[in-house]
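Undergrad: Take a look and give me a structure for this.
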Amino acid sequence: MTLEWEQVIVDSQDPQTLGRWWAEALGWVIVDDEDGVEIRPSADRLPGILFGNDDSPKKAKNRLHFDFRPDDRDAEVERLLAHGARRADVGQTGDEPWVVLLDPEDNEFCVLSQRAS
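TA: Presented below is the predicted three-dimensional model:
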């Protein structure tokens, strides 16, 4: 049996806006915006992220979230904050090697420090 990871689905109250925000934040391309918004690293590369419509408001911390590992964590955090992300307090102590941020619909994601060599 062969199983290929196609995409992650993110429920959104405004999939057009959130999908475009993430496409710009990640430098990815929009491959479909007919029924939600699907983004990928490039048109022919998987996995992607599909932002689908769900009118219900977010009620709690996400049970699944994205982790990103840039070359320079602090510079990337500043870039994402300038792009409209916000800092999140999910109970971190302050000495973690990651920063928790929120996208425009309050979905948590983490920006990690560089991997130890």
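Undergrad: can we go C-alpha only for contacts and neighbour counts from here?
TA: Noted.
Undergrad: The residue nearest the centre of the chain and residue 77: what is the separation?
TA: Centre of the chain computed as the mean C-alpha position; nearest residue by CA atoms, centre = their mean is residue 66, 5.4 Å away. Distance of residue 66 to residue 77, computed by CA to CA, to the nearest Å: 14 Å.
Undergrad: what does residue 54 give?
TA: From residue 54 to residue 77 the distance is 28 Å (CA to CA).
Undergrad: and this one, so I can compare the two:
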Amino acid sequence: MSLEWEQVVVHSLDPVALGQWWVEALGWVVVYTSDDEYEIRPAPDRGPSIDFVRINETKLAKSRLHLDFRPDDQAAEVARLVEHGAQRVDIGQGDQPWTVLADPEGNEFCILAARTE
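TA: This next block holds a predicted model:
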């Protein structure tokens, strides 16, 4: 048996707006869009994708699954994303080498420290 990771689904009140926010944040491309769904990938033929799907409920608690990103320059990337509309959030992480941010709908994600050689 073999499994291949295809996508992460993010429930969203406005999948088009949130998906477009992530397209701009990541520099990815849109591969599918409708009123209720917005799918993005690193490149048209490269996965996995993030698929934003409409749900008519607001986020109520800390996300149980989140994405981690490893940049070349953590401080610069955090500053860029905050300027783009991300918010710094405290989910009880304490003093850690990563920064926790949230997208415009409150979905947490982490910007890790740069990888050391």
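Undergrad: The residue nearest to the centre of the first structure reaches residue 103, doesn't it?
TA: No: using CA atoms under 8 Å, residue 66 of the first structure is not in contact with residue 103, being 10.9 Å away.
Undergrad: Which residues are in contact with each of these two?
TA: In terms of CA atoms under 8 Å, 6 or more residues apart in numbering, residue 66 of the first structure and residue 103 are both contacted by the residues residue 109.
Undergrad: circling back: neighbour count for residue 54 and residue 77 of the first structure, which is higher?
TA: Under the criterion of other CA atoms under 10 Å, the comparison of residue 54 of the first structure against residue 77 puts residue 77 first, with 22 against 13.
Undergrad: what secondary structure does the more buried one sit in?
TA: When classified by DSSP: H, G, I helix; E, B strand; the rest coil, residue 77 of the first structure comes out as helix.
Undergrad: tell me the contacts of it?
TA: For residue 77 of the first structure, the contact set (CA under 8 Å, 6+ apart) comprises 99, 111.
Undergrad: Show me where the first structure has its strands.
TA: Assigned by DSSP state E, the first structure shows strands spanning 7-12, 29-32, 37-40, 48-53, 66-68, 86-87, 98-102, 108-112.
Undergrad: Pipe those strands into JSON lines and attach distance to residue 23 of the first structure per row.
TA: Converted to JSON lines, the strands of the first structure look like this (distance: least, CA to CA, whole Å):
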{"stretch": "strand 7-12", "distance to residue 23 of the first structure": "13"}
{"stretch": "strand 29-32", "distance to residue 23 of the first structure": "6"}
{"stretch": "strand 37-40", "distance to residue 23 of the first structure": "6"}
{"stretch": "strand 48-53", "distance to residue 23 of the first structure": "9"}
{"stretch": "strand 66-68", "distance to residue 23 of the first structure": "14"}
{"stretch": "strand 86-87", "distance to residue 23 of the first structure": "17"}
{"stretch": "strand 98-102", "distance to residue 23 of the first structure": "15"}
{"stretch": "strand 108-112", "distance to residue 23 of the first structure": "15"}
